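[1] Structure for the following, please:
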Amino acid sequence: MEHVSVSLYLHLRTPRQKNNMVTSTTQTQCPNCKSPIQAQIQQLIDVGQDPGAKARLLSGSFNHIQCGVCGFDGTVAVPIVYHDPQHELLLTFVPIEASMPKNEQERIIGQMIKRASDQLPPEERKGYLFQPQTVLTMQVLVERVLEAEGISKEDIDSQRATMRLFEEVLTLPEDQFEPFVKEHDAEFDATFFQMASLALQSIGDGNAREAMGARLEKIIEFSSFGKKLKAQEEAVKEATESLQALSEQGLTHETLLDLFVEAPDENRVVALANLTRRALDYSFFQLLTERIDQSQGEDKEHLTSLRQQILEITEELDRIQEARAAQSAAHLKTLLDAEDLDQALMQALPMIDDLFVGILQANIQDAEKRKDEDLLNRLSAIEQRLRSLAQESMPEGLKLAQSILEIEDEEGAIKLLEESKKEIDNDLLNALVSTIQQLEAADQQEAAARIQKVYKHALKLSMQEKMNPSD
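    Sure thing, here's the model as predicted:
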């Protein structure tokens, strides 16, 4: 992680460039009722200058409008140029609905291609820039973008088939549901559930979301992959409970290893590894190797197999983490270059997680050490705006947890708990347990012990409140 933050810092020290996405707020007409709408129109998508632009295009949020008069929800029809210098890809698209004379199309497209070319250093201006490829539909444009990423036509067709399956199960009569799921069992795979999960999150209507959720629960119940997901979910729950129980006594490498050795199946081992990756360090594997050396027969085989399994899981987790770190670094670069930070943050919000925040904070520290005031001011502005957004959307229990964790002395934290005991909920308790685990993994035992006492007091107050709610 430290290496990522330093290399990102060096990259960020290059002169600040304007975002190459041609974006303007303009008044357009609703395609349905012709009412005037103020909309953000984006016509040049240059992923070399704005890495997040590709995600916005593929997610469907690109040039999206909603009409407050008739309820139209869709995309504005405007000429588009898509530029990906890494893959030497230059695409142009003019929707038929734009109803634009050919000479006007050529003028607008030409201006955007020139802008894309001008942003490149002279040595990177290659022949493909003089041979733009025209696509006739947005669907074909998206397919070409995906193909450049190594996603084949077959993969795209498979995703469409998954979407058709998803639409079919939403309208299927109740009495046909179970036999249909069993007949198409192999099609209800990871791709299907990922798509269904994203669709569920995007539904604004509570009743519709509840109805879709009930259908997905049935698919989980009847399908083979769904049963596997259920088993993994149960394994995570049980692993979390076992870690919480141990954290009250003090989690050590020895007790953690015991949990792995006693794991009833592979799902539990995977869940434990995901939850405790930071603790699976050299000392942990040294302890496991010592146990292998001291054991014989079936115990030795079991421990040897367990070591190999944990190594493979941690290697995969590290690969995923590296990819996520690179993606977070790219998102941070996009935010630093954004002319409108609030707009850029709202677009990037679904991709911001703990890893992104960690990289942001590491770069703030680097900027402070180097006394790079310009970079520090921009990074601090991002951090402050993120804090505000997080505070606005945070559940009450997490707000209380944050306030408690900001208090350095145990007595002050307990006093706040006493004053806010009616607000103690599972969000607060889980946040405290998670903090304890993180501190123990970082070998900050004193801080972990302090939060542990606060957690026990919060648990006690919670139980008292449930037993005497009117007090």
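[2] CA only for contacts and neighbour counts going forward, please
    Noted.
[3] Packing partners of the helix or strand harbouring L243?
    Element membership of L243, judged by DSSP states H and E, is helix 224-249. Helix 224-249 is packed against helix 206-222, helix 266-275, helix 426-441, with contacts defined by 3 or more C-alpha pairs under 8 Å, 6 or more residues apart in numbering; DSSP states H and E.
[4] wait, which of those is closest to E392?
    E392 lies closest to helix 426-441 among the helices and strands packed on helix 224-249, at 15.9 Å (C-alpha to C-alpha).
[5] What residues of the closest one count as buried?
    427-441 (16 or more other C-alpha atoms under 10 Å).
[6] Before we compare anything, build this one as well:
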Amino acid sequence: MALSNVRCPNCRSPLSLRVEQLVDAERDPSAKARLLSGALNRVRCPVCGWEGQLATPLVYHDPQHELLLTYVPVEVSLPKREQEQLIGSLINQAISHLPPEKRKGYLLQPQAVLTLQGLVERVLQADGITREQLEAQRARLRLFEDLLRTPTDSLEAFIASHDAELDETFFQLASMTVQASREAQGSQAMNERLERALALSSYGTRLLAQQAEVEAAAESLGRLGEPLTREAVLDLILDAPSEAREAALASLARPALDYTFFQILSERIEKAEGDEKRRLTDVRQRLLRLTQEIDAAQEARVAQAASLLRMLVRADDLDRALREALPAIDDLFLGLLGANLQAAQERGDAATLERLRQIDDKLRDVIRDSLPPSLRLAQQVVAEPDEATAMRLIDEKAASVDGDFVNALLTMAQRLEVSGDAAGAARLERLHRHAVGVSMRHKLAGGHA
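    Predicted coordinates:
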């Protein structure tokens, strides 16, 4: 996308930037995300500090929903003929990327919208989001703005009066708003306020309790040792002190909860009597429901990861798309990327393989650069195949061996243990113990190498 020369709407200073005028939801889903988040054509003038969305003609195209929208801001003083020529050329660009079989009648009847907000609403409505849901979203955004404006000494009272509204959807929407902000200092302040609100809210209290249950469940699974049998997992679940722990164990040990596992549980139910029989039956019902929910959530995550990967493969500006996609990158996405790399190599698809390798290389760079020094060191240590060399690396970088580093090694060791890699877990536990010693010696020495 070429640079365009425009003027700041506030002080009229000349600006050089990339202006997006065609949003093709199929070819570049990240452009659609920028449109919906308010980040599309957002600019900050280095002269006067004005920040906002640049007023420019737009064409929005979504072949899946057969939607073709046009928008020309009233403040853009273009003669009608020039407007028609510009919109026509943008529509032709959208059509040119479609195969002949997808060129349908809706392309001959573009729908004009009067405002940018109206365009966004039409896009969301096509995605199945109702006007009521849009209003609920706006209400949550207004609540977030009120939260940010609330004085610190009034924060607890504000949260108490809005506690029911501070739910999972609110915090997700607020987090997305923070991520869309381009001001680092402002983002940090918003994050700090959001974290404080989370800690004070009932939702945050429940979330912390769930995290504590997951940690306790992981610890108890780790104590089972190897090999991890279905009978041992079942005994652990039946001895769980609460349904929350039961759910955490089921989630962490999901691969063990297979047909044979439920056969073992059913046999115990048949042998039991009275209250114990009813208790075991209730446990079985809860576990069946939990496994269905876990599998459905996993399928949804896989679908989201696959959609994200397709978006990155088609993205015109890969660097930008990767930066925007980073919050959604997790172990599942990385595993899917690896599987697609292997599949492309096996079928000899050179073009796809090259693109996936490009994504993989750039993604590793972006992730590494975004990590604090201690977590970058943890990655280096874990990737080092020779244990003695890994320990020397910890010794040499003692100043970076902080709490985050030590916790990262412990977390990775626990994951390997749960997944059945006893040797890998033992190796990381030895490195963890070594790191704890290095950290303590470094602190006793006054923080000097």
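[7] Can you give me the TM-score here?
    In this superposition the chains share a TM-score of 0.87, using TM-score structural alignment, normalised by the length of the second structure; 445 aligned residues with a C-alpha RMSD of 3.0 Å.
[8] Now the element after the helix holding L243 of the first structure, going C-ward?
    helix 253-261.
[9] Show me what that following helix is packed up against.
    Helix 253-261 of the first structure packs on helix 282-294, helix 297-337, going by 3+ C-alpha pairs under 8 Å, 6+ apart.
[10] how about the ones you listed in a markdown table, adding distance to E383 of the first structure and mean neighbour count?
    As requested, these are arranged in a markdown table below (distance: least, C-alpha to C-alpha, whole Å; neighbours: other C-alpha atoms under 10 Å):
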| stretch | distance to E383 of the first structure | mean neighbour count |
| --- | --- | --- |
| helix 282-294 | 34 | 14 |
| helix 297-337 | 11 | 16 |
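[11] The stretch 51-200 of the second structure: strands as residue ranges?
    Along the stretch 51-200 of the second structure, counting by DSSP state E, counting those that start in this stretch, strands occupy 51-53, 58-62, 67-71, 111-113.
[12] Just tell me which of these ends up closest to E192 of the second structure.
    strand 51-53 (22.4 Å).
[13] whereabouts in the first structure does the closest one align?
    Strand 51-53 of the second structure lines up with residues 73-75 of the first structure when matched by TM-score structural alignment.
[14] Tell me how far L236 of the second structure lies from R230 of the second structure.
    From L236 of the second structure across to R230 of the second structure, the span is 10 Å (C-alpha to C-alpha, to the nearest Å).
[15] ok, back up a step: run the angle between the helix holding L243 of the first structure and helix 266-275 for me.
    50 degrees (axes from the mean of the first three to the mean of the last three C-alpha atoms, to 10 degrees).
[16] Is it correct that E410 of the first structure is in contact with V454?
    Yes - using C-alpha atoms under 8 Å, E410 of the first structure is in contact with V454, at 6.9 Å.
[17] quick one: which of those two has more around it?
    V454 (22 against 16; other C-alpha atoms under 10 Å).
[18] quick one, what contacts the more buried one?
    410, 413-414 (C-alpha atoms under 8 Å, 6 or more residues apart in numbering).
[19] That one maps to what in the second structure?
    Under the alignment (TM-score structural alignment), V454 of the first structure maps onto L431.
[20] do P121 of the first structure as well
    So P121 of the first structure corresponds to P99, using TM-score structural alignment.
[21] Give me the neighbour count for its match.
    Close neighbours of P99 of the second structure, defined as other C-alpha under 10 Å, add up to 8.
[22] how close does it sit to R310 of the second structure?
    Taken as C-alpha to C-alpha, the span from P99 of the second structure to R310 of the second structure is 18 Å.
[23] Roughly how far does the equivalent of D295 of the second structure over in the first structure sit from C33 of the first structure?
    Superposed on the first structure with TM-score structural alignment, D295 of the second structure falls opposite D318. Distance, D318 of the first structure to C33 of the first structure, by C-alpha to C-alpha: 52 Å.
[24] Check T162 of the first structure too.
    From T162 of the first structure to C33 of the first structure the distance is 33 Å (C-alpha to C-alpha).
[25] ok, now A271 of the first structure?
    52 Å.
[26] With L216 of the first structure instead?
    Counting by C-alpha to C-alpha, the gap from L216 of the first structure to C33 of the first structure is 36 Å.
[27] one step back: look up how far L280 of the first structure lies from the match of D295 of the second structure.
    With C-alpha to C-alpha as the criterion, D318 of the first structure and L280 of the first structure are 12 Å apart.
[28] cool, G397 of the first structure as well?
    With C-alpha to C-alpha as the criterion, G397 of the first structure and L280 of the first structure are 30 Å apart.
[29] Kindly report the same for S388 of the first structure.
    Taken as C-alpha to C-alpha, the span from S388 of the first structure to L280 of the first structure is 34 Å.
[30] neighbour count winner among the two?
    Neighbour count, other C-alpha under 10 Å: between S388 of the first structure and L280, L280 has more, with 18 against 11.
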